[in-house]
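**Student:** Sequence and predicted model, in that order:
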Amino acid sequence: MPNPHAPLPFSATVHPEARPAQRLTWDSREAGPEVAFVALPGETMHGNRFVEAALEAGAPFVLTDLDVPRAVRVPEAWAALRAWAKAERAKNVRVIGITGSAGKTTAKAYAAAALNAHFMPVFNTQPAIACFLIEFGASDRPLVVEMGIDRPGEMAELVELVRPDVGVVTAIGPAHLEQLGSIENIVREKGVILNGARGLVGAQAAPFYPGAESYGFGNVTHAGQGLEITPQGATFTFGGVNVQLPLAAQVQAEAAVLALLLAREAGVPLTEAARGLLDVSVPGGRYRVHQGRFTVIDDAYNASPVAVSAALGALHALPGRRISVLGRMLELGDTERALHAQVGQEARARADLTYGVGEFAAELGERVYGTVPELIAALLEEVKDGDVVLVKASRGISWTAEQRAQAGVGLDVVVDALLQFRDSASAD
C-alpha cells in the first residue's frame, strides 16, 4: 500500500491530510478515494493540469510539484516515482521481466499463473511499471513484468527500473521499425533484458541469441515433449508431468513451458503449477477462441509480422474452412509494403479464404476491402457453419473510430460483429 507518511526514498513535503492509497495512477480519470494520482509530464501537457480533478475525485494524495491539499510535494514527480519504484522492487526476491516482438502478454499470463505471482496489467509503459512496483514490490509473491519497448535505449531504462532476476525474450521479428530501424537493432535492444540476469529465450528467438538458454519444443535447452494441438487445445509433457491447455495453440504451449520452468526453479511443484495453468486468462484480443456454429479466433489486440505468422500457424492446425481476416500492421517503416506482402503470401498458403482490409488489403488477402464496414458486410454474407475465422491487425489505439475503419486497424469490431451475428443466428 503506497503510504506517503512512511519513510520515502526521496525528499518530499507531505501534506498532513495525505492518506495511504491502495494504488497509484498517472491517469487522472482513474483517481478516486483509494487511488492516488501522479502528475507526470506528457507529450502534449503536464499532469499538473489534472491535479485538481484528481483531488475532487477523492485521491488520497497527489505526487506533484504543486502546493495543493494532500500533496506529496517533490521537485520532479517522475524522478520521485522511479526512486519509489526501485525501493519497493528491492523488497521482492523474484522478479521476472518479459519482452519480445510477439507473445509477451501470453507469456506473462502463463508465468504468473504457474508462479501465483502478481503481474502487470495491460499497460506496459514505464509509468505503469513504476506504479505496479510500488503497489506490489513488497509482496512475498513473485512479480511478472511485461517490458515493451519502441525506441532505442528504452530497454536499458526499464532494466534499471525493474532489475529482473530472470529476463525473457519470447520472439524476435519486425516491430516498431519506425523507431528501432532494423531487426539487428531489435535484437540488440531487446537483448539488454538478458544482461545481468538469468536469461531465457523462446525457440523462435534462440537463433538470435547464440549461447542463451532456450525454452519451447524441439532443439531447445528446456523442452516440452509430445506436443499435440487439436481443436480442443494443446497437450504435452514437461518434467514428466502431463499438461493440458484448453483452446490453446503452440504459442500458448511455449508460454506454458516457460511458466513451468520458472515454477520449478522457484520451488513450486510441477503438478501444482500445471493445475494453475488451467486458470490462465489473457486479455481480450490475445488469441481467444470463441467456439460455436463457426469458430472465431480473436487475436485482434495488435499485430506484427511474427505475431501474424504464429496466428496463421494456429489457424492452419484447425479443421474446417479456414478464413484469415487481416488488417494493417503499423510502425513497420520503409519495408511495410514488403512485410504486408510476405504476411499475405503466408495467409494464402495457410488459409482457404483470405480477406484484407485497409491500405495494404491487396497484399494481405485475395478478397480486398477499403474500409472495415465494407469488410464486415461481406464477411457476414460469407461465413458458414464449421468455418474458423482468424481476425488480426494492429490497434491504432490513438486513432478515432473513423480513422481505424478507413485504415483497416482496430479489428476488434469485426470480432464483435461476427459473434453478434453468430449468436443472433443461433437464437433464431
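**Tutor:** The structure has been received and is ready for your questions.
**Student:** From here on, just use CA atoms for contacts and neighbour counts.
**Tutor:** Fine.
**Student:** Show me what whichever strand or helix holds Ile323 is in contact with.
**Tutor:** In the assignment (DSSP states H and E), Ile323 maps to strand 322-326. By C-alpha atoms under 8 Å, 6 or more residues apart in numbering, the residues outside strand 322-326 that reach it are 312, 315-316, 347, 350-357, 361, 364-365, 387-393.
**Student:** Going through the residues you listed, which ones are buried?
**Tutor:** Neighbour-count burial (16 or more other C-alpha atoms under 10 Å) applied to the contacts of strand 322-326 gives 312, 315-316, 347, 350-351, 353-357, 361, 364-365, 387-393.
**Student:** Looking at these, which are in strands?
**Tutor:** Judged by DSSP state E, the buried ones among the contacts of strand 322-326 include Leu353, Thr354, Tyr355, Gly356, Val357, Val388, Val389, Leu390, Val391, Lys392 as members of strands.
**Student:** farthest-separated two in the residues you listed?
**Tutor:** Greatest spacing in these, by C-alpha to C-alpha: Val357 and Val388 (18.4 Å).
**Student:** which residues of the stretch 201-350 of the chain fall in strands?
**Tutor:** Counting by DSSP state E, counting those that start in this stretch, one finds strands in the stretch 201-350 of the chain at the ranges 213-217, 222-230, 233-238, 241-246, 288-290, 295-298, 322-326.
**Student:** Presented hereafter is structure B, for comparison with structure A:
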Amino acid sequence: MTTLEKIYQYFLAARQTVSTDSRKIEQGCIFFALKGENFNGNRYANDAIKSGAAYAVIDEEEFASTERTILVDDVLTTLQQLALFHRKKLGIPILGITGTNGKTTTKELIAAVLAEKYKVSFTQGNLNNHIGVPLTLLKMDSNTEFGVVEMGANHPGEIAQLCQIADPDFGIITNVGKAHLEGFGSFEGVIKTKGELYDYMAKKSGVIFYNRNNTYLEELGKNIPNRISYGTTDAGFKGELLDSPPFVHLKVNFPKGVLYINTKLIGNFNFENVLAAACIGNFFEVDPLKIQSAIKNYEPRNNRSQLIVKNDLRIIMDAYNANPTSMKASLDSFAANNPDSAYLILGDMLELGEYSFDEHLSILKTIREKAFQNVFLVGKEFARANQNFDFPCFEKVDDLCQLLEKDPIKNGNILIKGSRGIKLEKVLEYLN
C-alpha cells in the first residue's frame, strides 16, 4: 500500500475531516502542514496532534516527532493528490467553472438548480485556488451525487493545474475580461488561461457550456465537439432579458415551452449567469418549474449584486470585487436602470499592474460620458487618473466615511463597486 493509499484510509477513518489550520482542529481529523510566505505548518504539527488531530502530514523530517506524523515529499502536492484520488473513488460527475466575472454567482445558481434533482456539493466561499479546490473535493462524500467546483486564477497555467486536480467532466467559462492583468501579463493571457478549462474538456471528450453571444468563448470552444450553447440568438438554449428593474427578469425557451424567471439579482450583466444556470439545469433534466423556483429563491450575499434598502436609499452593493470589465458592466446597468438621483461610490480596481492608469482613466471617461453628477472615488489609482477630472476622490474609505457622517446622502440610488481590498462595505454604516 502506497503512502497516498494509507493516508486515504486514515482520511476515511477520520470521517473525511481535514484541517490546514492548527488553530482549528476537529477531533480525529488529519492535519496537513502547509507552508506559506510567512508560515510553516510543519512547526505546528505536534500542536495539531495534541489538539486532537489523528495524524499530521508533514514534509520536514525534523518535525516527525511521533508515529502519528506522516512524512511526505511535499504536503501541498499530497493534499492535491489525495483530493484527486478521492474524486476518482467517488466517480461522480463534476462541473468545473471559471471566468473573469460572475463565476461565484453562476456557481451558486447552478448548485441551487441542480440541488432540485441531485445531492450537490459545491465550492464554498472563494475556496477556488490550488488549496481550496482540493478541500472542496475532500468535502464530498458517498452521499454526493454531483459536484460543482469553482476555479480561480491570476497567473497562466493555474486553471490547467486545477483541472488536473478536479478532473471535471463538464465545464463552463462565464466570460473573459480584464482582471489580474498584473499576473496574466495581458488580456490575451487572461483568455488563454481561462481557455485551459476548454483545453482539458477537449482532451477528455467532456462537455462545455458556452455563451453563444460571447465572441471570445465562441472562438475558444469552436473545436470542441461536445458543446452546448446558450444565449439570446443562434443558441441551442435561448433566453431574453426583460425590462423589469431593479431585478433581473428573463424569458427562457425550454424545450416544452416558455417560462418567465424572476430573480433577486441586480444588474443586467447577471442575465448571462442566470441563463447559464437554466441551460445546465435543462441539460441535466431538472424540471423547468423547479429551475424557475430555484433561481427565484436564490438570494445574493457577500456584497455581490445585493439590493439594500435603507429608508429612502436604494443601495446596489457590489463591492466583493472589481475589474475593468465588471466595473463597466455595472455602470452600464446602473445608468440604464437608475437615471434619477444616482450616486456612485467607486473604489480602485486592484492587480492591474502597468494597465492600471489607463483602465482607471477609461472608467472616469465612462462616468463623464454617462453624465453621472454625484460621484465619490476611493483609492490611489483613481486619484492618479482623476487629475484631469474634478470628481471628489479619497485616498482611503475612512476619509469618505467621515464626509458621509457629516453630510449624509438622504435619498436616491447608490451603486457601490470596488475591489475587496478597498473595503467599501464600511460606507454602509454611514448610509441611512
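**Tutor:** It's in. In this text the structure is predicted, and so the values were computed from the model without any measurement.
**Student:** And the TM-score between them?
**Tutor:** TM-score for the superposed chains, counting by TM-score structural alignment, normalised by the length of structure 1: 0.84, backed by 401 aligned residues with a C-alpha RMSD of 2.8 Å.
**Student:** and of the strands of the stretch 201-350 of structure 1, who's closest to Val306 of structure 1?
**Tutor:** For those, the distance to Val306 of structure 1 is smallest for strand 322-326, at 13.5 Å, taking C-alpha to C-alpha.
**Student:** What's the average distance for that closest one when superposed on structure 2?
**Tutor:** Once the two models are superposed, strand 322-326 of structure 1 sits on average 1.2 Å from its counterpart in structure 2 (mean C-alpha distance after the TM-score superposition for structure 1).
**Student:** any idea how far Arg29 of structure 1 is from Gly58 of structure 1?
**Tutor:** Per C-alpha to C-alpha, to the nearest Å, Gly58 of structure 1 is found 11 Å from Arg29 of structure 1.
**Student:** quick one, which of the two is more surrounded?
**Tutor:** Set side by side, Gly58 of structure 1 and Arg29 show more neighbours around Gly58, with 17 against 12, by other C-alpha atoms under 10 Å.
**Student:** element containing that one, please.
**Tutor:** Assigned by DSSP H and E, Gly58 of structure 1 belongs to no helix or strand.
**Student:** Isn't it up against Glu30?
**Tutor:** No: counting by C-alpha atoms under 8 Å, Gly58 of structure 1 does not reach Glu30; the two are 10.7 Å apart.
**Student:** And stretch 328-342 of structure 2, what's buried?
**Tutor:** Buried-residue list, stretch 328-342 of structure 2, by 16+ other C-alpha under 10 Å: Lys328, Ala329, Ser330, Leu331, Asp332, Ser333, Phe334, Ala335, Asn337, Asn338, Ala342.
**Student:** next one: it to chain centre, how far?
**Tutor:** Averaging C-alpha positions (C-alpha atoms, centre = their mean, to the nearest Å) puts stretch 328-342 of structure 2 23 Å from its chain's average.
**Student:** ok, now stretch 243-263 of structure 2?
**Tutor:** From the chain centre to the centre of stretch 243-263 of structure 2 is a distance of 24 Å (C-alpha atoms, centre = their mean).
**Student:** Give the buried residues for it.
**Tutor:** Buried residues in stretch 243-263 of structure 2, counting neighbours by 16+ other C-alpha under 10 Å, are found at Pro246, Phe247, Val248, His249, Leu250, Lys251, Val252, Asn253, Leu259, Ile261, Asn262, Thr263.
**Student:** Make a markdown table from these and add distance to Asp234 of structure 2 to it.
**Tutor:** Shown next, in a markdown table, are the buried residues of stretch 243-263 of structure 2 (distance: C-alpha to C-alpha, whole Å):
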| residue | distance to Asp234 of structure 2 |
| --- | --- |
| Pro246 | 28 |
| Phe247 | 26 |
| Val248 | 22 |
| His249 | 21 |
| Leu250 | 17 |
| Lys251 | 16 |
| Val252 | 14 |
| Asn253 | 13 |
| Leu259 | 19 |
| Ile261 | 21 |
| Asn262 | 23 |
| Thr263 | 24 |
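**Student:** Just flag the most distant two among those residues.
**Tutor:** Between any two of those, the greatest separation by C-alpha to C-alpha is 22.6 Å, found for Pro246 and Asn253.
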